[in-house]
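>>> Compute the structure for the input listed below.
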Amino acid sequence: MDPQRSSYDVVVVGGGHNGLVSAAYLARAGLSVLVLERLGHTGGAAVSVEPFSGHPARLSRYSYLVSLMPEELMRDLDLDVRLASRTTASYTPWSREGREGGLLVERPEGEATRASFRELTGSDDEYDAWRAFYGEVADLAQVVAPTLLQPLPLERDVRSRVDARIWDDVVTHPLGRAIESRFRDDTVRGVVATDALIGTFAALDDPSLVQNRCFLYHLIGNGTGEWRVPIGGMGAVTDALARAAAAAGAEILTNAGVSAISPGADGAEVTWHDGYRSRSATARRVLSGVAPWVLRILLGDGEDGGTKPEGSQLKINFLLDRLPRLKSGVDPEVAFAGTLHLSEDYSQLQAAYDAAASGSVPDPMPGEVYCHSLTDPSILGDRAGSAHTLTYFGVHTPAGLFERNHPARDRAIARALRSIDAVLAEPLADCLARDDEGHPCLEAKVPQDIERDLAMPGGHIFHGDLDWPWAPNRARLDTPAQQWGVQTDHDAVLLCGSGARRGGAVSGIAGHNAAQAALADL
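Got it, this is the predicted structure:
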C-alpha cells in the first residue's frame, strides 16, 4: 500500500499500543500522521490470537493484563474498551508440616483475607504488617500516578509529598531490605517480592534498584495498582486504539519495516520496505515506538552487543477442557481468578535467582498463573462454559539461559509444569485440551521468541530497564522532549515506546507524552 503523501508532520515508527496512542493524539490535533508497522497487523505485544487449531479461543499471546493505562487517557481517546476487576487478587498455595493451604488475598480485602493470613502464620501480625505496608505504597501511588500524564516532576518535589519511611523502602534502599524488616513469613515475603521481578532479572538486594523500579510501576496504576482484565483480550485494547487513530485521520501502513531514520536540520527522513520496494517519507518529527537499542541501529549507529537489553520471562499459554483441582481444596474458580503464585516463597526466589545467574534453569521454577476466561468468558467463543484459558508467567528465566542451549527451553517448560503440578490434586496434562492434530494446547515463549516475533531486543518486555517516573534533581529540562522524558540525541526524533521514561507495560503513557512533546514543538 502506498503512502498518501511524501511528507508528514509526524511519522510514527511502530504500530504498537504506544505508537497508536501518539498517532491518535497528534491526528486529533490536526497534524498529518503516518504510522509504519513492520508486522502485518498493529498491536505489538498487546494482541489476541487463536493459537490452537480447532478452537476459537482468542488468547492474549504476550501482554495479558492492564494496570497502568490511565483512565484519563482512555476518556481522551473515547476508547471503546472495558476493563473488568478480578475478585481474587492472588492465591498462594503452601504446604507445611503435612498441611496444605493457601494464602488468599481478595479484591477488595475482607475477613477471608485476614483469616487466610492467620491460618498460615498463626496470628494477625503479618496481615497487620501487610496492610500497613500496602497502605503506605497506596499513598505513594496516589502521589505518583497523577504525574504520569504531566511533564516530569523533579525527584525532590515527589519526595516532599511522600512519607519518609515508604520513600526509603521503595526508592532509596534495595527492596529486599524492606521486605525482610517488615515481614517474617517466607511465603508472605515472596508474594510481596514477585511484583519486583516481572520481566526483570535481579536479586532483591541489587544495589542498582532495578527491582524497586519494577515494583513501583506494578503498584501505581491509576493510584490503586489494580490489574484489570481487558474484555475481549488485549487485542481489544489495541484494536480500539487503531480505530481511534484512524478515525482522527492518521494513516496506518502495515508490512512496512523501517530500515533507516535520517535526521536533518528541519526534521528527518524515514525509509522502509513494503515487501516489494524501498519507500521513504520526510517528517518534521519522528516518534519511535521501537526499543532505544533498535532505534540507534536505525539511526546508523550500528549494533552494540554490550548494551543490548536482556529479557527475563517464560510465557506459556494453555487451553484447558476444565480447571484442575488443587491440593488445598480451594475452589479452582477462586484460586485461578487472580494471580496464583507458584514456588515463589522468598527463599525460593533467592535460590532461583542464584541458579539462573550461574547459568542453570531454576528448580523449582518460580512463576504465576492466571485464568483470563474466569473473568471474561467471551474470549472462548463457542467453547465458553466448556473450556478455560490459563496463562503462566515464569520469572528468573533470563535470555542468556536459552542462548545456544535448546535443551534449556524444554527444561524450563518441564519445570514450569512441575511447579504447577506440585500444587494440584491432578496433573495439569489431564486437563489440557487438544488441537486438531491431537497435540496438547500449550504455547511457550522465551525471550528469544519475543525478540524474533516482536523485534524487542533480548526479548525485554520493557525495552530495557525501567527508569524512575520522575526526573533527577539536576536533570536538564530545557526542551519539551526533556520535560516529557522522551528525548533522544536528535531534536527531530522522540521516544514514544516502552523505552521512554515512564514507559513499560501496556499503558499508553509514553505515547501520550511523546505526542505532547511533539505538539509543543510543532
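>>> make it CA atoms for all contacts and neighbour counts henceforth
Noted.
>>> Thr254 is in contact with Glu37, isn't it?
Yes - under the contact definition of Cα atoms under 8 Å, Thr254 touches Glu37, with a separation of 4.7 Å.
>>> now the residue lying closest to Gly367 once chain neighbours are set aside: how far from Asn317?
Taking Cα to Cα, 6 or more residues apart in numbering as the measure, Gly367 lies nearest to Gly394, with 4.0 Å between them; neighbours along the chain are not counted. When distances are taken as Cα to Cα, to the nearest Å, Gly394 and Asn317 turn out to be 12 Å apart.
>>> Where is the longest helix in the protein?
Among the elements of the chain assigned as helix by DSSP state H, the one spanning the most residues is helix 125-144.
>>> who does it touch, helix- and strand-wise?
Under the contact definition 3 or more Cα pairs under 8 Å, 6 or more residues apart in numbering; DSSP states H and E, helix 125-144 sits against helix 111-121, helix 164-167.
>>> With respect to Ala260, which of those helices lies nearest?
Checking the helices and strands packed on helix 125-144 against Ala260 by Cα to Cα gives helix 164-167 as the closest, at 42.3 Å.
>>> Helices of the stretch 1-150 of the chain, start to end?
With DSSP state H, counting those that start in this stretch as the definition, the stretch 1-150 of the chain shows helices at residue ranges 17-28, 71-76, 111-121, 125-144.
>>> When Thr254 and Glu37 are compared, which one has more neighbours?
The residue with more neighbours, out of Thr254 and Glu37 and counting by other Cα atoms under 10 Å, is Glu37; that gives 26 against 17.
>>> In this structure the more buried one contacts Gly19, no?
No - with contact defined as Cα under 8 Å, Glu37 and Gly19 do not form a contacting pair (9.3 Å).
>>> Can you check which residues contact both of these two?
The overlap between the contact sets of Glu37 and Gly19 (Cα atoms under 8 Å, 6 or more residues apart in numbering) consists of Val13.
>>> Same list (the helices and strands packed on helix 125-144) but as TSV, adding mean neighbour count.
Conversion of those to TSV gives the following (neighbours: other Cα atoms under 10 Å):
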stretch	mean neighbour count
helix 111-121	17
helix 164-167	15
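>>> And this one, please, so the two structures can be compared:
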Amino acid sequence: MPATPAPVPTPAAQPGRPARRSRDSYDAVIVGGGHNGLVAAAYLARAGRSVLVLERLGHTGGAAVSTRPFAGVDARLSRYSYLVSLLPRKIVRDLDLDFRVRGRTISSYTPVERDGRPTGLLVGGGERRTREAFARLTGSDREYEAWQRFYGMTGHVAERVFPTLTEPLPTRDELRRRIDDEAAWRTLFEEPIGAAVESTFTDDLVRGVVLTDALIGTFADAHDPSLRQNRCFLYHVIGGGTGAWDVPVGGMGALTDALARAARDAGAVIATGHEVRRIATDGRSAEVTYRTTDMEGAVAARHVLVNASPQELAALMGDEPPAPAEGAQLKVNMLLTRLPRLRDESVDPHEAFSGTFHIAEGYDQLAASYAQAAAGALPDAPPSEIYCHSLTDPTILGPDLVDQGYQTLTLFGLHTPARLFEADNDAVREELLKATLAQLDAHLAEPLTGCLATDAEGRPCIEAKTPLDLERDLGLPGGNIFHRDLAWPYAQEGTGRWGVETRHANVLLCGAGAVRGGGVSGVPGHNAAMAVLGGLGHSS
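Presented below is the predicted three-dimensional model:
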C-alpha cells in the first residue's frame, strides 16, 4: 500500500478546482499530467511514494487525449496523437492498465499515376498479395525482395533495441554489440538514411514510402548530415520489437484515462487547473510554486519530475534554455459520412484508408517539398499521410454514426516548419489545408469535401492544427511533437544513467524531450520513476 501522503486540501484532488495556499510535502511532485507524467505517478505511488501531479489544463492527458471536436457530433477523436507503437507491454502489465490496441491488416497504400493511369502500392493483406502489388507497380519482384531484406534488417534491430528502452542507458558500444550487425549499424546509425534508401530501392514511389518514417515530425532532408532523420526513422521502426503501429481501442484518451485511474488508485493526487510557475531546489529538497485561476500556492518535494519540454524546464528553473527545435507538421481531423471513392478502382477504399494512405510522398516529391520549405515557401505539393481509426475501431463513434457508415480520417502533413506560419498563422493554415486536400483529391474519384459530415451548426467536420497551434494549445516548443530533436537511444556525455537526469540532482525530465522520448510511449515516465526508486545520480 502507498504511504499516506501529507495532508492535501480536498479541492486540490478535484479536477478544475483551486487549492488553498499550502506548504504540503510530497515524495514526488510531477509537473504536467500528460501520459508520461501519469506513468511516473502510477509507478511511484505503487511503490509507496506520496505523489502530487500538477496539471495546467483542466484535464489530464496532454497530447494523448480523445475529444469531441465537432459540436453536437458523437465522435470522440484522438486529437493530437493517433497510433501506438512505442508503448512497452511491460508498462501496461506493470500498471495493470485496462487498455488494448488492435493491429491493422493493411500497412499502407500509396496512390500514383503511371503511364497515364491511376495505380498504387498496397502493402499488407498477406505476403502473396503484397508481392503481387509490388510486381504490378514495378514490373518485377526486385523491389519486393529488396523490401523484404531491408525490413528484415530493421526487424532484427527492433528486436535488439526496443527492450533496452526501459533499461538503464547502454553505451554506444554496448548497443552496437547488442545489435550485432555491422551493416545494419552503419545503415541506421552512421550514414544518412537516404544513402541506404537509394542503394536498396530503385522505384521512386517505393523509396518515398520508406523515407516517410524518417520525416514524421522531423524537418530534414534524406541526406542531412546531422542524422536527425535517421533517429526519427529508428524510433518509427523499433516499436514493440516489430515496428508495427497499432490502433488504440477507444482512442488515445483510453490510454491516458487508464493511466490516470491507475495513478489515483495507487494513491497519487492529481490536481488539474494548477499551472506551475517556478521550481526551486538545493539538490536535496525542492519547492514547487503554482497558481490557479484565483490564487497561488506552493508544495515541497524530495523529487520533482517535469513532464514538459526542456525549454519549459529551463524557464521554471531559471536556467539557460536549450536551442529550440521547431515542429514541422500539419495535423487535420475529419469526420466523413462515408469514405470517398478512389481513382484506382482495383483497391477498396476500406482497405486503402485502414492503413497509412501516403499522399505526394514519392522520393523526389519529398525532396522538392523539403527544398521549398527550407527556402521559406509552402510546398507546391504538400506531402501527407492519412489513416482511418474507425475502420479498425468503431467504438470512437456513437452507435447512430456507425449504423450510418460514418468514418474518421486523420491527416499528418510533413515538411511544414513553424517558421512558415509566423507571418499569419490563420491565413497560411487555410492555404496549406486547401493545397493538401487538393493533393488527396487528385487520387480520388470525387472531392473529399462532398463526403465531409457537418456539425450541429452546419459546419464541415474538419479541423487543422499548425505547429504554432500546437505550441499554443499544448505548450510544445515551436510545435515540435518530440519537444526537441530525437536522441540516439544510448548514453552520451551528460545524459545520466536513465536519460532523464538534469544538472539538478533531484529534478528529472520525464517528458518527450528526455533521451528515448518522443511518441506515445510512457518510456520517459517509466525511466524517471526508476531513477527515483533506484537511487538518483545526476549529470555533471
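>>> rewinding a little: mind checking how far the longest helix of structure 1 is from the chain centre?
The chain centroid and the centroid of helix 125-144 of structure 1 are separated by 22 Å under Cα atoms, centre = their mean, to the nearest Å.
>>> right, and the helix or strand after it?
Per DSSP states H and E, helix 125-144 of structure 1 leads on to helix 155-159 as the next helix or strand towards the C-terminus.
>>> Report the aligned residue range of structure 2 for that next one.
Alignment note (TM-score structural alignment): helix 155-159 of structure 1 is matched to residues 172-176 of structure 2.
>>> residues of that stretch that come out buried?
Leu175, Arg176 (16 or more other Cα atoms under 10 Å).
>>> Next, count neighbours for the aligned residue in structure 1 for Ile30 of structure 2.
Residue correspondence to structure 1 (TM-score structural alignment): Ile30 of structure 2 is matched to Val12. Taking other Cα under 10 Å as the criterion, the count of residues near Val12 of structure 1 is 31.
>>> possible to save the helices and strands packed on helix 125-144 of structure 1 as JSON lines with distance to Arg404 of structure 1?
Shown next, in JSON lines, are these (distance: least, Cα to Cα, whole Å):
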{"stretch": "helix 111-121", "distance to Arg404 of structure 1": "43"}
{"stretch": "helix 164-167", "distance to Arg404 of structure 1": "42"}
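>>> of all those helices, which lies closest to Asp2 of structure 1?
For Asp2 of structure 1, the closest of these is helix 164-167, at 52.1 Å, according to Cα to Cα.
>>> what's the mean gap between that closest one and the aligned bit of structure 2?
Helix 164-167 of structure 1 differs from its equivalent in structure 2 by a mean of 1.0 Å after superposition (mean Cα distance after the TM-score superposition for structure 1).
>>> Could you give the residue range in structure 2 aligned to the very next helix or strand once past that helix?
With elements assigned by DSSP H and E, the helix or strand that comes after helix 164-167 of structure 1 is helix 175-182. The counterpart of helix 175-182 of structure 1 in structure 2, using TM-score structural alignment, spans residues 193-200.
>>> for the stretch 401-540 of structure 2, what spans make up the helices?
In the stretch 401-540 of structure 2, the segments counted as helices under DSSP H, counting those that start in this stretch are 425-441, 467-474, 523-533.
>>> And the shortest one, what's buried?
Read it as helix 467-474 of structure 2. By neighbour count with 16+ other Cα under 10 Å, helix 467-474 of structure 2 contains the buried residues Pro467, Leu468, Asp469, Leu470, Glu471, Leu474.
>>> Hmm, Leu152 of structure 1 is touching Gly485, no?
Yes - at 6.7 Å, Leu152 of structure 1 counts as touching Gly485 under the criterion of Cα under 8 Å.
>>> Mutual contacts of the two, please.
By Cα under 8 Å, 6+ apart, Leu152 of structure 1 and Gly485 have these common neighbours: Ala471.
>>> Okay, the nearest residue to Trp185 of structure 2 once chain neighbours are set aside and Val237 of structure 2: tell me how far apart.
Counting by Cα to Cα, 6+ apart, the nearest residue to Trp185 of structure 2 once its immediate chain neighbours are dropped is Arg176, at 6.8 Å. Distance, Arg176 of structure 2 to Val237 of structure 2, using Cα to Cα: 17 Å.
>>> ditto for His303 of structure 2
34 Å.
>>> How about Arg89 of structure 2?
Taken as Cα to Cα, the span from Arg89 of structure 2 to Val237 of structure 2 is 16 Å.
>>> Have a look at these two and say which one is more surrounded.
Neighbours per residue, other Cα under 10 Å: of Arg89 of structure 2 and Val237, the larger number sits with Val237, 23 against 11.
>>> got a list of what that one touches?
Residues in contact with Val237 of structure 2 (Cα under 8 Å, 6+ apart) are Thr154, Gly155, Ala158, Asp213, Gly243, Ala244.
>>> Now with 10 Å, please.
85-86, 151, 154-155, 157-158, 162, 213-214, 243-245 (Cα atoms under 10 Å, 6 or more residues apart in numbering).
>>> Please check those and keep the buried ones.
Burial of these was assessed by neighbour count (16+ other Cα under 10 Å); the buried members are Ser85, Leu86, Thr154, Gly155, Val157, Ala158, Phe162, Asp213, Ala214, Gly243, Ala244, Trp245.
>>> will you turn these into a markdown table that also has distance to Ala308 of structure 2?
As requested, the buried ones among the contacts of Val237 of structure 2 are arranged in a markdown table below (distance: Cα to Cα, whole Å):
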| residue | distance to Ala308 of structure 2 |
| --- | --- |
| Ser85 | 21 |
| Leu86 | 19 |
| Thr154 | 31 |
| Gly155 | 31 |
| Val157 | 29 |
| Ala158 | 27 |
| Phe162 | 24 |
| Asp213 | 25 |
| Ala214 | 24 |
| Gly243 | 26 |
| Ala244 | 27 |
| Trp245 | 25 |
